[in-house]
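[1] structure here, sequence nowhere to be found:
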């Protein structure tokens, strides 16, 4: 069960945004990721709980941030409810999209499980619902994902395969690179892996 810590920062000006303390593991029905988020000063800033089925679809998503909560799942595309602490401003949403995304590294791993790309496959277009910081506002985005390289590296625990993805935002044309090993993000815009206590889990 990988357990560790990511540092989060603004991908444009590198302003520190805090940390995400996580653990994740494959299970009999898929994969689960649980994390607590802190501010740069160490205060509690929210949480992430994402469970996938064995095809990579979101069985359950629960986010907390900025006094807001989101619960969602794959249902007629993706469906979610966003509410404030009192429940008086609850709003339901539904979009014909493939999955959810956001600032948590969990969403990058989840999308690679859903797409299951190979280095020889063409770029794949996906529609996602992003929950944007700091109040988890929903935004529909279109991206293109391609697996451009997959390379095995020798480690003390055996070979570790690192996948390099090229991600393009289809509305702006902006491109960036994401490096993932198993169910751990090694590097991505705004995300750095600072500590990892166990090796990444290998998906079958």
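    Done, it's in. Predicted model only: the values in this text are computed from it and were never measured.
[2] contacts, neighbours, all on C-alpha from now
    Will do.
[3] show residues contacting stretch 161-176.
    141-153, 177-182, 188-189 (CA atoms under 8 Å, 6 or more residues apart in numbering).
[4] try 6 Å
    Stretch 161-176 is contacted by residues 142-152, 177-181 when judged by CA atoms under 6 Å, 6 or more residues apart in numbering.
[5] quick one: the helices in the protein?
    Using DSSP state H, the helices of the chain run over residues 105-115.
[6] tell me which residue is most central in the protein.
    residue 107 (1.6 Å; CA atoms, centre = their mean).
[7] so that residue versus residue 188, what's the distance?
    12 Å (CA to CA, to the nearest Å).
[8] ditto for residue 94
    28 Å.
[9] check residue 155 too.
    In terms of CA to CA, residue 155 sits 21 Å off from residue 188.
[10] now residue 83
    29 Å.
[11] with residue 62 instead?
    22 Å.
[12] which non-adjacent residue is nearest residue 17?
    Nearest residue to residue 17, sequence neighbours excluded (CA to CA, 6 or more residues apart in numbering): residue 9, at 4.7 Å.
[13] burial of the one you found, as a residue count?
    19 (other CA atoms under 10 Å).
[14] rewinding a little: from the contacts of stretch 161-176, pick the one nearest residue 87.
    Ranking these by separation from residue 87, with CA to CA as the measure, puts residue 142 on top at 30.2 Å.
[15] tell me how far the ends of stretch 123-143 are from each other?
    10 Å.
[16] contacts for that stretch, please.
    66, 97-102, 144-146, 168-170.
[17] may I see the ChimeraX selection of the buried members of the residues you listed?
    Buried residues among the contacts of stretch 123-143 (16 or more other CA atoms under 10 Å), as a ChimeraX selection:
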select :97,98,99,100,101,102,144,145,146,168
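[18] tabulate the contacts of stretch 123-143 (TSV), appending distance to residue 128.
    Output for these, formatted as TSV (distance: CA to CA, whole Å):
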residue	distance to residue 128
66	22
97	5
98	6
99	5
100	5
101	6
102	9
144	11
145	12
146	16
168	13
169	11
170	12
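[19] adding another structure so you can compare the two:
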């Protein structure tokens, strides 16, 4: 079960926004990622992430907390979610014909990569995401294009580590960036740095026919 710490930065000016202390592991349903966030000066309770995927990478359950707001959601007639304050008041429900959730957490990159299951021969693949942005978990629906551009095996003390490199494009703005994923851990992405990892990433088991 990988445990570790990411630092989250403003991708434009590099300013440290938070640190995300996480653990993740395969489970009976597929994969679960939980994390708590601390402020740049180490204060706790800056937010939390709890994401569960099924065996095919679809979001079974999502719970986010940040800025005095919370979101609960999952895959239902596309994606459905409820945004409210912690007491459950001022709740608003949303639904979109989308495939996956997105946001600042590295968990969402892992989830999207798992859902798409791209190979080096796959063409650029379009996906619609519902993303939640800090500090108040505001919602944005966006279309992205993902392409697996490279896969390399790196020697480690625990054996070869496969690293997949993706080019991700925002189809509305045209902005492109690279994302590097090893199993269920993000090694590098815009605004994300892996600062500490206590154990090797998990490799997702292949689906029948893969």
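    Structure received. Just so it is clear, the model here is predicted, and its values are computed rather than measured.
[20] list the TM-score for the superposed pair.
    The TM-score (TM-score structural alignment, normalised by the length of the first structure) is 0.99; 204 aligned residues with a CA RMSD of 0.6 Å.
[21] returning to what we had before: can you find the partner of the residue nearest to residue 17 of the first structure in the second structure?
    Here residue 9 of the first structure is matched to residue 9 in the second structure, going by TM-score structural alignment.
[22] thought residue 18 was touching its match, still the case?
    No - the criterion here is CA atoms under 6 Å, and residue 9 of the second structure misses it with residue 18 at 7.2 Å.
[23] residues near the nearest residue to residue 100 of the first structure once chain neighbours are set aside, how many?
    Leaving aside its sequence neighbours, residue 100 of the first structure sits nearest to residue 129 (CA to CA, 6+ apart; 4.8 Å). Neighbour count for residue 129 of the first structure, taken as other CA under 10 Å: 24.
[24] can you check residue 177 of the second structure too?
    Neighbours of residue 177 of the second structure (other CA under 10 Å): 11.
[25] quick check: it vs residue 84 of the second structure, distance?
    On the measure of CA to CA, residue 177 of the second structure and residue 84 of the second structure end up 32 Å apart.
[26] with residue 62 of the second structure instead?
    In terms of CA to CA, residue 62 of the second structure sits 14 Å off from residue 84 of the second structure.
[27] could you do residue 181 of the second structure as well?
    According to CA to CA, residue 181 of the second structure and residue 84 of the second structure sit 32 Å apart.
[28] ok, these two, which is more surrounded?
    Legend: neighbour count by other CA under 10 Å for residue 181 of the second structure and residue 84, higher for residue 181 (21 against 18).
[29] so the lengthiest strand in the second structure versus helix 107-116, what angle?
    Ordering each strand of the second structure by length in residues (DSSP state E) puts strand 138-154 first. Inter-element angle recorded for strand 138-154 of the second structure and helix 107-116: 70 degrees (by axes from the mean of the first three to the mean of the last three CA atoms, to 10 degrees).
[30] report the mean deviation for strand 138-154 of the second structure after fitting onto the first structure.
    Strand 138-154 of the second structure, aligned to the first structure and superposed, deviates on average by 0.5 Å (mean CA distance after the TM-score superposition for the first structure).
[31] can you give me the buried ones in that strand?
    For strand 138-154 of the second structure, by 16+ other CA under 10 Å, it's 142-149, 151.
[32] contact partners for residue 91 of the second structure?
    Per CA under 6 Å, 6+ apart, neighbours of residue 91 of the second structure: 83-84.
[33] coming back round to it: tell me the contacts of the residue nearest to the centre of the first structure?
    residue 101.
[34] pull up the gap between it and residue 63 of the first structure, please.
    With CA to CA as the criterion, residue 107 of the first structure and residue 63 of the first structure are 12 Å apart.
[35] do the same with residue 182 of the first structure
    23 Å.
[36] repeat for residue 18 of the first structure
    Distance from residue 18 of the first structure to residue 63 of the first structure, counting by CA to CA: 16 Å.
[37] residue 4 of the first structure now?
    Residue 4 of the first structure is 19 Å from residue 63 of the first structure, by CA to CA.
[38] looking at it, residue 8 of the first structure is touching residue 191, isn't it?
    Yes - Residue 8 of the first structure lies in contact with residue 191 (CA under 6 Å); the separation is 4.9 Å.
[39] looking at the two, which one has more neighbours?
    Legend: neighbour count by other CA under 10 Å for residue 8 of the first structure and residue 191, higher for residue 8 (27 against 22).
[40] what residues are up against the more buried one?
    Applying CA under 6 Å, 6+ apart, the residues contacting residue 8 of the first structure are 17-19, 190-191.
[41] turn those residues into a markdown table, including distance to residue 125 of the first structure.
    Below are the contacts of residue 8 of the first structure laid out as a markdown table (distance: CA to CA, whole Å):
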| residue | distance to residue 125 of the first structure |
| --- | --- |
| 17 | 29 |
| 18 | 30 |
| 19 | 30 |
| 190 | 22 |
| 191 | 23 |
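[42] now, among those, which is nearest to residue 120 of the first structure?
    For the contacts of residue 8 of the first structure, the nearest to residue 120 of the first structure is residue 191 (26.7 Å; CA to CA).
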